[in-house]
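In: Only the shape, not the letters, is given here:
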């Protein structure tokens, strides 16, 4: 499988992270997203007319949406990450895959505005990002009340992979994660997984703080 990749893209990192966790081999093809703008080149647009990353190519198959790519990699190499084959868990996983797009459209845009000077309504992005983190925090509190450490159940799934990168990179867009102790507990659970890999920019400063004991909504 070939992944057209930008190392600082949270959506590309999702794919690299899942591939590491399920031990799937990826052939990484670096895309000069910034400052080169290679994703807008004629050659790249032949691969993905939308000009977005990540892109996964596996033989004749080309997938251009991170949720679809995650689903495909999991189905091929780690079916457990799709969740139990029950309506409840499959519905929860699908919901959080969609929620990942909301994080990208809010926190992700705030981050590219601040780091790459991409145009955006920064106040609206930050407001939507805060609302999304509050929703994520509330869902994780509810999960813990059910006895679950992860978003869709008692084990990690694509739901967690879809939300983790943008949640952790929120400070790059001027959105603090300090008010969300349950998100911090959740990220520690993910970091403890065998074969977890880091992304540049996702630091461990929050892990230097005392273990979260409270919850917020």
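Out: Nice, I can see it. Here the structure is a predicted model, which is why all the values come from computation and not from measurement.
In: only C-alpha atoms for contact and neighbour calcs from this point on.
Out: OK.
In: who's in contact with the most far-flung residue of the chain relative to its centre?
Out: No residue in the chain sits farther from the centre than residue 42, which is 27.8 Å out by C-alpha atoms, centre = their mean. Residues near residue 42 by C-alpha atoms under 8 Å, 6 or more residues apart in numbering: none.
In: Ok, residue 146 next?
Out: Residue 146 sits next to no residue when contact means C-alpha under 8 Å, 6+ apart.
In: roughly how far apart are it and residue 97?
Out: 21 Å (C-alpha to C-alpha, to the nearest Å).
In: check contacts around the residue nearest to residue 194 when sequence neighbours are not counted.
Out: Closest residue to residue 194 apart from its sequence neighbours, by C-alpha to C-alpha, 6 or more residues apart in numbering: residue 21 at 6.9 Å. Neighbour list for residue 21: 193-196 [criterion: C-alpha under 8 Å, 6+ apart].
In: of those, closest to residue 110?
Out: residue 196 (25.9 Å; C-alpha to C-alpha).
In: secondary structure class for that closest one?
Out: coil (DSSP: H, G, I helix; E, B strand; the rest coil).
In: and it, how many neighbours?
Out: Burial of residue 196 is recorded as 15 neighbouring residues (other C-alpha atoms under 10 Å).
In: Identify the residues contacting it.
Out: Residues near residue 196 by C-alpha under 8 Å, 6+ apart: 17, 20-21, 190.
In: Quick check: next helix or strand after the longest helix anywhere in the chain?
Out: Assignment by DSSP state H gives helix 122-145 as the longest helix of the chain. Downstream of helix 122-145, the first helix or strand assigned by DSSP states H and E is helix 158-169.
In: and the angle for the helix or strand just after that next one with helix 122-145?
Out: Sequence order places helix 181-191 as the next helix or strand after helix 158-169, per DSSP H and E. For helix 181-191 against helix 122-145, the angle by axes from the mean of the first three to the mean of the last three C-alpha atoms, to 10 degrees is 70 degrees.
In: What about the nearest residue to residue 147 once chain neighbours are set aside, how many residues nearby?
Out: Closest residue to residue 147 apart from its sequence neighbours, by C-alpha to C-alpha, 6+ apart: residue 154 at 7.3 Å. Residues lying near residue 154 (other C-alpha under 10 Å) number 14.
In: What separation is there between residue 154 and residue 9?
Out: Using C-alpha to C-alpha, residue 154 is found at 28 Å from residue 9.
In: Put this next to the previous one:
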């Protein structure tokens, strides 16, 4: 069984819980006191991940760090449908990799603002908020043009991929860092679609989808 070293309020840990719920993967968690305990910098945790970062998984002795890398691993190993990380489609894999890197940018901006406001981390708040808005504008435009072409998801497929899971959490949690989504209607519609994926689970600050609108 997979063990997830987890912090309940971490968006990066949440994206793994979300994908494992969608895929029906059994797992257990080991809570790590990220704040205020800073347990991710403790000796025992640094033996798991010398970078001192969450999340980490242990899949029957195979230890892996980095949220995006773990998404790739989970989808490759456990997705029987082959749709979340379609290994037989090089173009789609390239697009997914592109958005996984984009998700890291969201983490370094939107998540940083949230850490600043909620956990008193020393970031240049105006810089990280401006960086998040720049990425949100890029994403909103991409999603809007996709909608005009009949595409609901980040990549050119008729189904979601791990790219959507990777980008979703810290966009949904952005307002906890003072970053409004009000000016990004395509992002808001996409977030609603993600919430309607079968197996979707919530976390603190991420709520279920509202009632579906009548056609």
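Out: That came through, no problem. Remember, predicted model here, so these are calculated numbers, not experimental data.
In: Trace residue 186 of structure 2 over to structure 1, please.
Out: Using TM-score structural alignment as the criterion, residue 186 of structure 2 maps onto residue 182 of structure 1.
In: average offset between the longest helix of structure 1 and structure 2?
Out: Compared with structure 2 after fitting, helix 122-145 of structure 1 deviates on average by 0.8 Å (mean C-alpha distance after the TM-score superposition for structure 1).
In: Please check which part of structure 2 that helix corresponds to in the alignment.
Out: With TM-score structural alignment as the criterion, helix 122-145 of structure 1 aligns to 125-148.
In: Might you calculate how far that stretch sits from the centre of the chain?
Out: Centroid separation for stretch 125-148 of structure 2 versus its chain: 16 Å, with C-alpha atoms, centre = their mean, to the nearest Å.
In: likewise stretch 165-178 of structure 2?
Out: 8 Å.
In: In space, what's closest to the counterpart of residue 155 of structure 1 in structure 2 - neighbours in sequence excluded?
Out: Using TM-score structural alignment, the partner of residue 155 of structure 1 in structure 2 is residue 159. The shortest distance from residue 159 of structure 2 to any residue other than its chain neighbours is 6.8 Å, reached at residue 153 (C-alpha to C-alpha, 6+ apart).
In: Could you do residue 56 of structure 1 as well?
Out: Closest to residue 56 of structure 1 by C-alpha to C-alpha, 6+ apart is residue 3, at 4.7 Å.
In: what about that neighbour, which helix or strand?
Out: Counting by DSSP H and E, residue 3 of structure 1 is part of strand 2-5.
In: Now do the contacts for the residue positioned nearest the centre of structure 2.
Out: Geometric centre of structure 2, nearest residue: residue 166, 3.3 Å, by C-alpha atoms, centre = their mean. Counting by C-alpha under 8 Å, 6+ apart, residue 166 of structure 2 touches 12, 15, 67-68, 71, 99-100, 103.
In: of those residues, closest to residue 38 of structure 2?
Out: Using C-alpha to C-alpha, the contacts of residue 166 of structure 2 come closest to residue 38 of structure 2 at residue 12, 16.2 Å.
In: so how far is residue 182 of structure 2 from that closest one?
Out: 23 Å.
In: So for these two, which residue has more residues nearby?
Out: Comparing residue 12 of structure 2 with residue 182 by other C-alpha under 10 Å, the one with more neighbours is residue 12, at 26 against 9.
In: in stretch 186-194 of structure 2, what's buried?
Out: For stretch 186-194 of structure 2, a neighbour-count test (16 or more other C-alpha atoms under 10 Å) marks 186-188, 190-191, 194 as buried.
In: mind checking how far stretch 157-167 of structure 1 is from the chain centre?
Out: In terms of C-alpha atoms, centre = their mean, the centre of stretch 157-167 of structure 1 is found 4 Å from the chain centre.
In: go on, stretch 75-94 of structure 1?
Out: Computed by C-alpha atoms, centre = their mean, the chain-centroid distance of stretch 75-94 of structure 1 equals 17 Å.
In: Distance check, the counterpart of residue 198 of structure 2 in structure 1 against residue 38 of structure 1.
Out: Under the alignment (TM-score structural alignment), residue 198 of structure 2 maps onto residue 194 of structure 1. For residue 194 of structure 1, the distance to residue 38 of structure 1 equals 34 Å [C-alpha to C-alpha].
In: Residue 25 of structure 1 too?
Out: With C-alpha to C-alpha as the criterion, residue 25 of structure 1 and residue 38 of structure 1 are 24 Å apart.
In: Over to residue 133 of structure 1?
Out: From residue 133 of structure 1 over to residue 38 of structure 1 (counting by C-alpha to C-alpha), the distance is 32 Å.
In: With residue 151 of structure 1 instead?
Out: In terms of C-alpha to C-alpha, residue 151 of structure 1 sits 35 Å off from residue 38 of structure 1.
In: neighbour count winner among these two?
Out: Neighbours were counted for residue 151 of structure 1 and for residue 38 using other C-alpha under 10 Å; residue 151 has more, 26 against 16.
In: give the contact list for the aligned partner of residue 30 of structure 1 in structure 2.
Out: Structural alignment (TM-score structural alignment) places residue 30 of structure 1 against residue 31 in structure 2. Residues near residue 31 of structure 2 by C-alpha under 8 Å, 6+ apart: 5-8.
In: again with residue 59 of structure 1
Out: Per C-alpha under 8 Å, 6+ apart, neighbours of residue 59 of structure 1: residue 1.
In: What about the residue mapped onto residue 170 of structure 2 from structure 1, how many residues nearby?
Out: In structure 1, the residue matched to residue 170 of structure 2 (TM-score structural alignment) is residue 166. Neighbour count for residue 166 of structure 1, taken as other C-alpha under 10 Å: 30.
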